[in-house]
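> The following comprises the amino acid sequence and a computationally predicted model.
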Amino acid sequence: MKWFLTACCCLGWLAAMAQPGIAEMQQAKQDLTASFFSAFDCSLVIATLVGLNGALKIYHNAQMGKDRVDSDVAAWFFAAIFITLAGAFLRALFGI
């Protein structure tokens, strides 16, 4: 019984040493922060290009006298708000 208890304590100690420490957690957070901001910047550039394309489409439709331009404007406006709020939401979600 004495040997069994000693072996369990030694194995428990080895299992505790195998857990990641504070340094590893800080490194993982730093890696997430670096990749998140580059992806966030990329998404803002893509959103800008898509937004400009939508604005040109709406302008062209308005100049050509097409109907329902107001629904296109609303869709374009709310998509821009969604992109902006999605970035803030993801920052809050990941704690960055």
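Structure received.
> C-alpha from now on. contacts and neighbour counts both.
Fine.
> Distance check, Q19 against K29.
17 Å (CA to CA, to the nearest Å).
> neighbour-wise, which of these two wins?
For Q19 versus K29, neighbours defined as other CA atoms under 10 Å are more numerous around K29 (14 against 9).
> and the gap between the more buried one and F94?
Taking CA to CA, one finds K29 at 9 Å from F94.
> same deal with N53?
Taken as CA to CA, the span from N53 to F94 is 31 Å.
> do the same with S38
For S38 relative to F94 (CA to CA), the value is 15 Å.
> Also F40?
13 Å.
> Comparing the two, which residue is more hemmed in?
Taking neighbours as other CA under 10 Å, F40 and F94 compare with F40 leading, 14 against 11.
> Got another one to weigh against that:
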Amino acid sequence: MKYLLSVCCCLISAAAFAQPGITEMQQAKQDLSSTFFSAFDCCMVLACIFGLFGGLRVYHNWQMGKDRIDSAVAAWFFASFFMILSGPFLRALFGI
């Protein structure tokens, strides 16, 4: 019984040494923060494209005399609004 207890204690301490260190965690946070800013910029560019393309589509439908453009306005607006809010949400989620 004592032999089994000592083996279990050795295995638990060996598992504790297998955990990543502070430097690896700092490196992972630095890698995440360097790629996040390019993702944040990509979100803003996509929001701009959605807004411009949506505005052109709504204007075209309006000039063609389409009756129901309210749903198209809301769809394109909320698509760009979602992309604008996804950047700060991800920033808050990852703590960057």
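That came in fine, so what should we check first? Computed from a predicted model, the values in this text were never measured in an experiment.
> what's the average distance of the longest helix along structure 2 to structure 1?
Identified as the longest helix of structure 2 according to DSSP state H is helix 22-63. Here the mean offset of helix 22-63 of structure 2 against structure 1 after fitting is 1.1 Å, by mean CA distance after the TM-score superposition for structure 1.
> equivalent range in structure 1 for that helix?
Under TM-score structural alignment, the alignment places helix 22-63 of structure 2 onto residues 22-63 of structure 1.
> So N61 of structure 1 is in contact with D70, correct?
No. With contact defined as CA atoms under 8 Å, N61 of structure 1 does not count as touching D70 (10.4 Å).
> between the two, who's got more neighbours?
N61 (15 against 11).
> Could you check how many residues crowd around I83 of structure 1?
15.
> Let me see the contact set for it.
Going by CA atoms under 8 Å, 6 or more residues apart in numbering, I83 of structure 1 touches L44, A47.
> how near is it to L11 of structure 1?
From I83 of structure 1 to L11 of structure 1 the distance is 51 Å (CA to CA).
> what does G54 of structure 1 give?
G54 of structure 1 is 63 Å from L11 of structure 1, by CA to CA.
> now swap in P20 of structure 1 and tell me
Relative to L11 of structure 1, and taking CA to CA, P20 of structure 1 is found at 17 Å.
> These two: which is more packed in?
Applying other CA under 10 Å to P20 of structure 1 and L11 shows that L11 carries more neighbours, namely 12 against 9.
> element containing that one?
Per DSSP states H and E: L11 of structure 1 is located in helix 2-17.
> With P20 of structure 1 instead?
Using DSSP H and E, P20 of structure 1 falls outside every helix and strand.
> Next, the contact list for I69 of structure 2, please.
I69 of structure 2 touches V58, N61, W62, counting by CA under 8 Å, 6+ apart.
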